[in-house]
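1. sequence and predicted model, in that order:
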Amino acid sequence: MADQFSFDVVSEVNMQELKNALDQATKEIKQRFDFKDSKTEITLKEKEKELVVVSDDEYKLKAVIEIIKAKCVKRGVSLKAFTYGAVEPALSGTVRQVAKIQSGLASEKAKDITKAVKDSKLKVQAQIQGEQVRVLSKSKDELQGAIALLKGKDFGVDLQFTNYR
């Protein structure tokens, strides 16, 4: 039997589910009367982990983003995964907004998570490994307690727990 059990705390977006949500949003926008003849466009840049939304004016842009949020919630994509930038003017009188997609834990968030685990008085060790945090313990019950503790706190990012063994 193993003497150490562990799990990883990560923050990732299921890109396939995000694509499906964006496809559904695009379909709805094409069908809606208030978007008829508008220059509305949703672009997902996977390599840069960005979502670019272009529309005629700020009102329509906000409506498009609300549609995207609704579709993401239905597909199980966390809204905490997006960091929206400022609305900026684009070509031919349109406006654009870029949303960064969360990938991995930022070092400050990872430090906050390890600090929360260490302050909890559970018999676990937490260590930062790149863009994830590994939590180790000799007891699976202690690991379950650490997961419950992390789920109960809001770190401003969507957390997933992987490699539980």
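-> Received it, and whenever you're ready, just let me know what you need.

2. okay, CA-based contacts and neighbour counts for the rest of this
-> Fine.

3. residues in contact with the spatially most central residue of the chain?
-> The chain has residue 81 as the residue nearest its centroid, 1.8 Å off, counting by C-alpha atoms, centre = their mean. The neighbourhood of residue 81, defined by C-alpha atoms under 8 Å, 6 or more residues apart in numbering, consists of 12, 13, 101, 102, 103, 157, 158.

4. identify, from those residues, the entry nearest to residue 43.
-> Among the contacts of residue 81, residue 101 lies closest to residue 43 (C-alpha to C-alpha), at 12.6 Å.

5. in addition, the following structure is provided for comparison:
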Amino acid sequence: MPSFDIVSEIDMHEVTNAVDQAKRELGNRWDFKNVEADIEQDDKGITLSAEQDFQLEQLQDILRMTFAKRNIDSRSLTENGDSKAGKLVKQHFTLRQGIETDMAKKIVKMIKDAKLKVQASIQGDKVRVTGKKRDDLQTAIALLRESELELPLQYNNFRD
């Protein structure tokens, strides 16, 4: 029986490259000369720090642009809020990987409501879709691509 998996994954190597590229661009920007501003990556996510709120917004734009250049979906960044530390304003983003249970349930319900001849099941942090015909699976992929979910999805492990 043909099947495929719906996952939400990020290539961490590309994220590291995007952060490095954003740091280089930050060093070249004339409006950030003599300004304490930085982009840091750790295991939990990415932290932006700047002296002013508008500079923080510019750092976000730089980061999102470099993500777009590296074909990383910026919807995978989840904002954790601002914090002030001395004279710096910091903002932390976590990188979302995997599909949470409530989002997986929403995806399964969306497929079932479309009355397609496929079965969707939640398996950990991914959703497996099986069906008798390959065309039905491709219809399910098209349905999910058209839907406006706030999570970037990839479709892999396609088997006949």
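-> Structure's in. What do you need? These numbers come from a predicted model, not from an experiment.

6. report the TM-score for the pair.
-> Here the superposed chains carry a TM-score of 0.96, computed using TM-score structural alignment, normalised by the length of the second structure; 159 aligned residues with a C-alpha RMSD of 1.0 Å.

7. pull out the buried members of the contacts of residue 81 of the first structure.
-> Using 16 or more other C-alpha atoms under 10 Å as the burial test, those include 12, 13, 101, 102, 157, 158 as buried.

8. counterpart of residue 93 of the second structure over in the first structure?
-> Using TM-score structural alignment as the criterion, residue 93 of the second structure maps onto residue 99 of the first structure.

9. and the helices in the first structure?
-> For the first structure, helices defined by DSSP state H occupy the ranges 15-31, 58-75, 107-119, 140-152.

10. what's the closest of those to residue 125 of the first structure?
-> helix 107-119 (7.1 Å).

11. any idea how far that closest one is from the chain center?
-> Put simply, helix 107-119 of the first structure sits 18 Å off its chain's centre (C-alpha atoms, centre = their mean, to the nearest Å).

12. average offset of that helix relative to the second structure?
-> With mean C-alpha distance after the TM-score superposition for the first structure, helix 107-119 of the first structure departs from the second structure by a mean of 0.6 Å once superposed.

13. hmm, who's touching that helix?
-> The set of residues external to helix 107-119 of the first structure that reach it, using C-alpha under 8 Å, 6+ apart, is 124, 125, 126, 127, 128, 131, 132, 133, 146, 149, 150, 155.

14. with neighbour count added, can I get those in TSV?
-> Formatted as TSV, these follow (neighbours: other C-alpha atoms under 10 Å):
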residue	neighbour count
124	20
125	15
126	23
127	17
128	17
131	16
132	22
133	24
146	25
149	14
150	19
155	14
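
15. now those residues as CSV including distance to residue 54 of the first structure?
-> Shown next, in CSV, are these (distance: C-alpha to C-alpha, whole Å):
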residue, distance to residue 54 of the first structure
124, 47
125, 46
126, 42
127, 41
128, 38
131, 31
132, 33
133, 36
146, 42
149, 40
150, 36
155, 30
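
16. which ones among the residues you listed lie within strands?
-> If you go by DSSP state E, the contacts of helix 107-119 of the first structure have 125, 126, 127, 128, 132, 133 in strands.

17. among those residues, which two are most distant?
-> Farthest pair in these (C-alpha to C-alpha) is 125 and 132. Separation: 13.8 Å.

18. which residue lines up with residue 31 of the first structure in the second structure?
-> Aligned partner of residue 31 of the first structure by TM-score structural alignment: residue 28.

19. how close does that match get to residue 70 of the second structure?
-> Distance, residue 28 of the second structure to residue 70 of the second structure, by C-alpha to C-alpha, to the nearest Å: 19 Å.

20. between these two, point out the one with more neighbours.
-> Taking other C-alpha atoms under 10 Å, residue 28 of the second structure and residue 70 do not tie; residue 70 has more neighbours (14 against 11).

21. just to revisit the earlier point, make TSV out of the contacts of residue 81 of the first structure and add distance to residue 120 of the first structure.
-> Formatted as TSV, these follow (distance: C-alpha to C-alpha, whole Å):
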residue	distance to residue 120 of the first structure
12	25
13	28
101	30
102	26
103	26
157	20
158	20
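
22. I'd say the match of residue 93 of the second structure and residue 48 touch.
-> No: the criterion here is C-alpha atoms under 8 Å, and residue 99 of the first structure misses it with residue 48 at 10.7 Å.

23. more neighbours: these two, which one.
-> Taking neighbours as other C-alpha under 10 Å, residue 99 of the first structure and residue 48 compare with residue 99 leading, 18 against 9.

24. next, the contact list for that one, please.
-> By C-alpha under 8 Å, 6+ apart, the contact set of residue 99 of the first structure is 50, 51, 52, 82, 83, 84, 85.

25. which among the residues you listed end up buried?
-> Among the contacts of residue 99 of the first structure, those that count as buried by neighbour count (16+ other C-alpha under 10 Å) are 50, 51, 52, 82.
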